[in-house]
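Trainee: what follows is a predicted structure for the sequence shown.
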Amino acid sequence: MNNFTLRFAVAVLAPLAILQPTAGHCAPAPAASAAPAQGEVRMDHISVTEIGKGSPIILIPGLSSPRAVWDGVVPTLAKTHRVVLVQVNGFAGDDAGANLKPGVLDGIVADLHAYVARNRLQGAAVVGHSMGGLVGLMLAKAQPGDVGKLMIVDSLPWYGMLFGPTATVEAVTPQAAAMRDRFTASYGKPDPAANQALAARFALRPDAQAKVAGWMGKTDVRVSAEAMYEDMITDLRGDMGKIATPITMLYPTSAALPKAVAEPLYSAAYKDAPHATLVEVPDSAHFIMLDQPELFLKTVTAFAG
């Protein structure tokens, strides 16, 4: 992978954080678990809170991100929608629960389906950022009735596409395992400066970078490591043609990530999806909702209907 491809990859997906030399030390020190939020439903792999009434919209954050990543859109959505806010156990200071064992992504999907079934949310609009976008695709594949429409915020059906057109899951898996192990070994060795440096790659605005760095510092690195590993070896490219769910895919562009580079990658990734629409969001990085909050709010509101 050449230097530009590596920089591009880091800008695209948060799991690539660990490719950077300092990233192995960005785990938080062990701390007491955060108290459950009022009305929060705890499950094996996720927790869920709700606000508002109306047609349901489910918001799934990405790697190391809390449900607070959606704070800029929730108040508006809740005026006309039942907003379902997901958080992965082990992120935002939560107890890791079952996420200290393999099967994190499948467990998240299973918990989401159980929640949808129990609360009769079939056909919900679903929005997923980064790893949450992959989870949204996994849910649409496994339980198509659960997802009426899907918005993906800067994610790919297979992370390994960033290694080039000839990359395979088999070739990427040993690297992914080594990264997971190195990242897990950094548990209890916090490095706020490294978090800030990584956050600067994921967001353009200083206030956004501060939020992202803070979220990294509260994440159980053991959960992030396993989730990152599973993200890297999950390849849904062969399933895209079977996912009939309408997909709106938002991707960032900036001086560091020009459209001439980004557009072909995302177009190739979603070319087999029968109902996919790609939307460029200029002057943004991986955390589109933080870099372009007004445009993101407008786009998500229109998507929710």
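Mentor: Received it, and whenever you're ready, just let me know what you need.

Trainee: C-alpha only now, for contacts and for neighbours.
Mentor: Will do.

Trainee: ok, and the closest non-adjacent residue to Leu278?
Mentor: Sequence neighbours aside, Met249 is the residue nearest to Leu278 in space, at 4.8 Å (criterion: C-alpha to C-alpha, 6 or more residues apart in numbering).

Trainee: test my guess that the one you found contacts Pro157.
Mentor: No - between Met249 and Pro157 there is no contact, the gap being 11.3 Å when judged by C-alpha atoms under 8 Å.

Trainee: just the helices in this protein please.
Mentor: Using DSSP state H, the helices of the chain run over residues 3-12, 74-77, 104-119, 131-142, 169-185, 192-202, 206-218, 221-233, 259-269, 288-291, 293-304.

Trainee: so which bits of the first one are buried?
Mentor: What that stands for is helix 3-12. Neighbour-count burial for helix 3-12 flags Leu6, Arg7, Phe8, Ala9, Val10, Ala11, Val12 (criterion: 16 or more other C-alpha atoms under 10 Å).

Trainee: for Asp95, find the nearest of the helices of the chain.
Mentor: Closest to Asp95 of the helices of the chain, according to C-alpha to C-alpha: helix 221-233, at 10.1 Å.

Trainee: so how far is the closest one from its chain's centroid?
Mentor: Taking C-alpha atoms, centre = their mean, to the nearest Å, one finds helix 221-233 lying 12 Å from the centre of the chain it belongs to.

Trainee: kindly report the same for stretch 129-147.
Mentor: For stretch 129-147, the distance to the chain centre is 11 Å (C-alpha atoms, centre = their mean).

Trainee: with stretch 280-297 instead?
Mentor: Put simply, stretch 280-297 sits 15 Å off its chain's centre (C-alpha atoms, centre = their mean).

Trainee: please compare the first structure with the one that follows:
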Amino acid sequence: MKKYTIVIIAFLFSVLCLNVFAQTKSYPFEVLKTGKGKQAIIFIPGFASSGEVWNETKAAFEKDFICYTLTMAGFAGVKPQPDSSFENWKTGIADYIKDNKIEKPIVIGHSMGGGLALALASDYPDLIGKIVVVDALPCLAALSDTSFKSKENNDCSATVNQMTSMNETQFYDMQKQMMPRLLQDSSKLETVVSWSVKSDRTTFGQMYCDFSNTDLRNRIAQIKCPSLILLESYFINLKPAIDEQYKNLKTADFKYATKGLHFIMYDDTAWYLEQLKQFLKSK
């Protein structure tokens, strides 16, 4: 009897440890779960953006899909975490999918979030069902520097120091001047700027530097799932360079917006939603 008692105690202890682990495990983002349906969508916002950037998109799909909307740690008021990096964030999202047993989710990412979608589908090709990349490239730096090569152990301290040395007024003014180059819809301007201003400056500088050093051009050859690439209207002028960047992604379907800038979901909403609807309902 004593032997069975020891076995039962050991079993209960292991269950307790698993429960504690489940409760304490953290991920490099906050997540909001909404909607209903058999298929899941994971929304990843872009650099320094809140998950709220997907509010209008979610409204169109929540009746048919379970939606997991992320806001990355340190961005838009979410508490920062140590060791922020593009690769750590990619791994954290993959862990969340596996830990929560999300079956073949559709991953939709904007800007840096689009880069994370590409990296997830590249490094975990059997984990992801489909991806939608909203205005992102496998290697943004190579668009202006065709000889670009990613640096190992890239030192981001100078960029972090530059961002953290600004006072609040200087940082706000910088974002206010930059954002009209990315967003045509002036009604959303203050909202998007506020997300940057609420972001942790160290995370802001670290991730800006790290993502600028990211090159996925070779890795995307591993992607097996259907991939919709939505690009801003201006990029049609750079189509040969963009085709070259994406040449290893054999599952890509490219669509260029009819108007607007980087925030396609705001600047060309009707066109953007129609592309998503067609892609999501396709086999």
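Mentor: Perfect, thanks for sending it. As the structure is a computational prediction, the values presented were derived from the model and not from experiment.

Trainee: need the TM-score from the superposition.
Mentor: Once superposed, chain against chain, the TM-score is 0.83 (TM-score structural alignment, normalised by the length of structure 2); 257 aligned residues with a C-alpha RMSD of 2.3 Å.

Trainee: thinking again about what came up before, in CSV: the helices of structure 1, plus distance to Thr277 of structure 1.
Mentor: Below are the helices of structure 1 laid out as CSV (distance: least, C-alpha to C-alpha, whole Å):
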stretch, distance to Thr277 of structure 1
helix 3-12, 18
helix 74-77, 22
helix 104-119, 23
helix 131-142, 14
helix 169-185, 26
helix 192-202, 23
helix 206-218, 27
helix 221-233, 23
helix 259-269, 9
helix 288-291, 17
helix 293-304, 12
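
Trainee: report the contact partners of the residue nearest the centre of structure 1.
Mentor: Nearest to the geometric centre of structure 1 sits Gly62, at 2.3 Å (C-alpha atoms, centre = their mean). Contact analysis of Gly62 of structure 1 by C-alpha atoms under 8 Å, 6 or more residues apart in numbering lists Ala14, Gly128, His129, Ser130, Met131, Gly132, Gly133.

Trainee: let's see that with 7 Å instead.
Mentor: Going by C-alpha atoms under 7 Å, 6 or more residues apart in numbering, Gly62 of structure 1 touches His129, Ser130, Met131, Gly132.

Trainee: nearest to Leu278 of structure 1, of the buried residues of helix 3-12 of structure 1?
Mentor: Among the buried residues of helix 3-12 of structure 1, Val12 lies closest to Leu278 of structure 1 (C-alpha to C-alpha), at 15.0 Å.

Trainee: pretty sure the closest one contacts Ser284?
Mentor: No - using C-alpha atoms under 7 Å, Val12 of structure 1 makes no contact with Ser284, being 10.6 Å away.

Trainee: re earlier: closest one to Gly52 of structure 1 out of the buried residues of helix 3-12 of structure 1, please.
Mentor: Distances from Gly52 of structure 1 to the buried residues of helix 3-12 of structure 1, taken by C-alpha to C-alpha, are shortest for Val12, at 31.8 Å.

Trainee: aligned counterpart of the closest one in structure 2, please.
Mentor: Matched by TM-score structural alignment, Val12 of structure 1 corresponds to no residue in structure 2.

Trainee: same check on Glu294 of structure 1?
Mentor: By TM-score structural alignment, Glu294 of structure 1 lines up with Ala270.

Trainee: again with Leu121 of structure 1
Mentor: Residue pairing (TM-score structural alignment): Leu121 of structure 1 is matched to Ile102 of structure 2.

Trainee: just give the nearest non-adjacent residue to that match, would you?
Mentor: Closest residue to Ile102 of structure 2 apart from its sequence neighbours, by C-alpha to C-alpha, 6+ apart: Ala40 at 7.1 Å.

Trainee: greatest separation within the contacts of Gly62 of structure 1: which pair is it?
Mentor: So, the contacts of Gly62 of structure 1 by C-alpha to C-alpha: farthest apart are His129 and Met131, at 6.1 Å.

Trainee: intersection of neighbour lists for those two?
Mentor: By C-alpha under 7 Å, 6+ apart, the residues touching both His129 of structure 1 and Met131 are Gly62, Ser155.

Trainee: neighbouring contacts of stretch 237-245 of structure 2?
Mentor: When contacts are defined by C-alpha under 7 Å, 6+ apart, stretch 237-245 of structure 2 is touched by residues Pro138, Leu143, Arg217.

Trainee: if we use 6 Å, what do you get?
Mentor: Outside stretch 237-245 of structure 2, the residues that touch it by C-alpha atoms under 6 Å, 6 or more residues apart in numbering are Arg217.

Trainee: how far away from the center of its chain is it?
Mentor: That offset, for stretch 237-245 of structure 2, works out to 22 Å (C-alpha atoms, centre = their mean).

Trainee: buried stuff in it?
Mentor: Buried residues in stretch 237-245 of structure 2 (16+ other C-alpha under 10 Å): Ala241, Ile242, Gln245.

Trainee: look up how far Val15 of structure 2 lies from Ile8 of structure 2.
Mentor: According to C-alpha to C-alpha, to the nearest Å, Ile8 of structure 2 stands 11 Å off from Val15 of structure 2.

Trainee: kindly report the same for Arg219 of structure 2.
Mentor: From Arg219 of structure 2 to Val15 of structure 2 the distance is 39 Å (C-alpha to C-alpha).

Trainee: kindly report the same for Asp99 of structure 2.
Mentor: From Asp99 of structure 2 to Val15 of structure 2 the distance is 16 Å (C-alpha to C-alpha).

Trainee: try Asp123 of structure 2
Mentor: For Asp123 of structure 2, the distance to Val15 of structure 2 - C-alpha to C-alpha - is 31 Å.

Trainee: so those two - more neighbours on which side?
Mentor: Legend: neighbour count by other C-alpha atoms under 10 Å for Asp123 of structure 2 and Val15, higher for Asp123 (17 against 12).

Trainee: the more buried one -> structure 1?
Mentor: Aligned by TM-score structural alignment, Asp123 of structure 2 pairs with Ala142 of structure 1.
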